[in-house]
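*Asks:* sequence? don't have it. structure:
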């Protein structure tokens, strides 16, 4: 609901953006501690975590709207199996044009 409201409320969007960036940075820092040195130093860790966070946000919305707990559990199990592949290949799908735009965000 906050994200929806932030679309039309510039002040809320500013505050929510700062809060979400701070939370994301803390999640990345904690993940570096939890996953151990090999993962912590992996150059694609942050991108893989960003993808994970976006999937979690979508899963939370689906859970609220549809209440499909067992389906989400299956998707989480799939993501656990896929995460090492994502970590190894994060960013590989970005086209050169998208990589240029990314730097301007």
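*Replies:* Alright, I've got the coordinates. Just so you know, these numbers come straight off a predicted model, no measurement behind them.
*Asks:* okay, CA-based contacts and neighbour counts for the rest of this
*Replies:* Fine.
*Asks:* so how many other residues sit close to residue 19?
*Replies:* 12 (other C-alpha atoms under 10 Å).
*Asks:* what's near enough to touch residue 87?
*Replies:* By C-alpha atoms under 8 Å, 6 or more residues apart in numbering, the contact set of residue 87 is 42, 44-45, 47-48.
*Asks:* if you set the cut-off to 7 Å instead, what comes out?
*Replies:* 44-45, 48 (C-alpha atoms under 7 Å, 6 or more residues apart in numbering).
*Asks:* reformat these into a markdown table and put neighbour count and distance to residue 7 next to each item.
*Replies:* Converted to a markdown table, the contacts of residue 87 look like this (neighbours: other C-alpha atoms under 10 Å; distance: C-alpha to C-alpha, whole Å):
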| residue | neighbour count | distance to residue 7 |
| --- | --- | --- |
| 44 | 17 | 30 |
| 45 | 20 | 29 |
| 48 | 19 | 26 |
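*Asks:* alongside the first one, take a look at this:
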């Protein structure tokens, strides 16, 4: 529901209705809306990894590993599961229970994230500055994804990503000297 309808329409009432359970049964398992949402996190993480590998497969013919890796992440973050996860991140700003659950799930997923990034950026990891470049890329792509929700300007987004790839090239070249 979160992916399909978004956070504002993923209410406990709607979940109860779709699950075909009583209000008491739902509240027994999920006393708060934040408890309910926090249970979606692990599934979103799985879907997001699948999105990365799906996009990697589509872009496997791009010869340049930097371009291929950044484009893979940018395209994966456009998948509804990534957008839903970012929506939870934003909502957690004002919801301590949700923020705590998100931090815990993200902490638990670090090894998986690192495994995915190591595979995705294979061939670049031996370059000085690669770790910094990857970390900055993730933050950049998150920002572009959130901005695209309001702008919906694919050509602008593509230009930003192309500029980012050029910036990364310069960063990696500067770290070699």
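*Replies:* Great, that's in hand. Treat the numbers as computed from the prediction; the structure is a model and nothing was measured.
*Asks:* returning to that earlier point: any chance of the contacts of residue 87 of structure 1 in TSV with distance to residue 74 of structure 1 and secondary structure as columns?
*Replies:* Shown next, in TSV, are these (distance: C-alpha to C-alpha, whole Å; DSSP: H, G, I helix; E, B strand; the rest coil):
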residue	distance to residue 74 of structure 1	secondary structure
44	25	coil
45	23	helix
48	19	helix
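*Asks:* with structure 2 overlaid, report how far the longest helix seen in structure 1 is off on average.
*Replies:* Scanning structure 1 for the longest helix, with DSSP state H as the assignment, gives helix 10-34. On superposition with structure 2, the mean distance recorded for helix 10-34 of structure 1 (mean C-alpha distance after the TM-score superposition for structure 1) is 3.1 Å.
*Asks:* again with stretch 54-62 of structure 1
*Replies:* Counting by mean C-alpha distance after the TM-score superposition for structure 1, stretch 54-62 of structure 1 comes out at 0.8 Å.
*Asks:* ok so, going back, just after the longest helix of structure 1, pick out the following helix or strand.
*Replies:* Downstream of helix 10-34 of structure 1, the first helix or strand assigned by DSSP states H and E is helix 37-40.
*Asks:* list the buried residues in that next one.
*Replies:* 39-40 (16 or more other C-alpha atoms under 10 Å).
*Asks:* ok, stretch 47-64 of structure 1 next?
*Replies:* So, applying 16+ other C-alpha under 10 Å, buried residues of stretch 47-64 of structure 1: 47-49, 51-52, 59.
*Asks:* looking at those residues, which are in helices?
*Replies:* 47-49, 51-52, 59.
*Asks:* make CSV out of these and add distance to residue 27 of structure 1.
*Replies:* Output for those, formatted as CSV (distance: C-alpha to C-alpha, whole Å):
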residue, distance to residue 27 of structure 1
47, 12
48, 12
49, 8
51, 13
52, 11
59, 18
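*Asks:* closest one of the residues you listed to residue 96 of structure 1?
*Replies:* Among those, residue 47 lies closest to residue 96 of structure 1 (C-alpha to C-alpha), at 16.5 Å.
*Asks:* measure the counterpart of the closest one in structure 2 to residue 105 of structure 2 for me?
*Replies:* In structure 2, the residue matched to residue 47 of structure 1 (TM-score structural alignment) is residue 132. Distance, residue 132 of structure 2 to residue 105 of structure 2, by C-alpha to C-alpha, to the nearest Å: 23 Å.
*Asks:* do residue 57 of structure 2 as well
*Replies:* Distance from residue 57 of structure 2 to residue 105 of structure 2, by C-alpha to C-alpha: 27 Å.
*Asks:* same check on residue 176 of structure 2?
*Replies:* Residue 176 of structure 2 is 35 Å from residue 105 of structure 2, by C-alpha to C-alpha.
*Asks:* check contacts around the residue nearest the centre of structure 2.
*Replies:* Structure 2 has residue 82 as the residue nearest its centroid, 4.0 Å off, counting by C-alpha atoms, centre = their mean. By C-alpha under 7 Å, 6+ apart, the contact set of residue 82 of structure 2 is residue 48.
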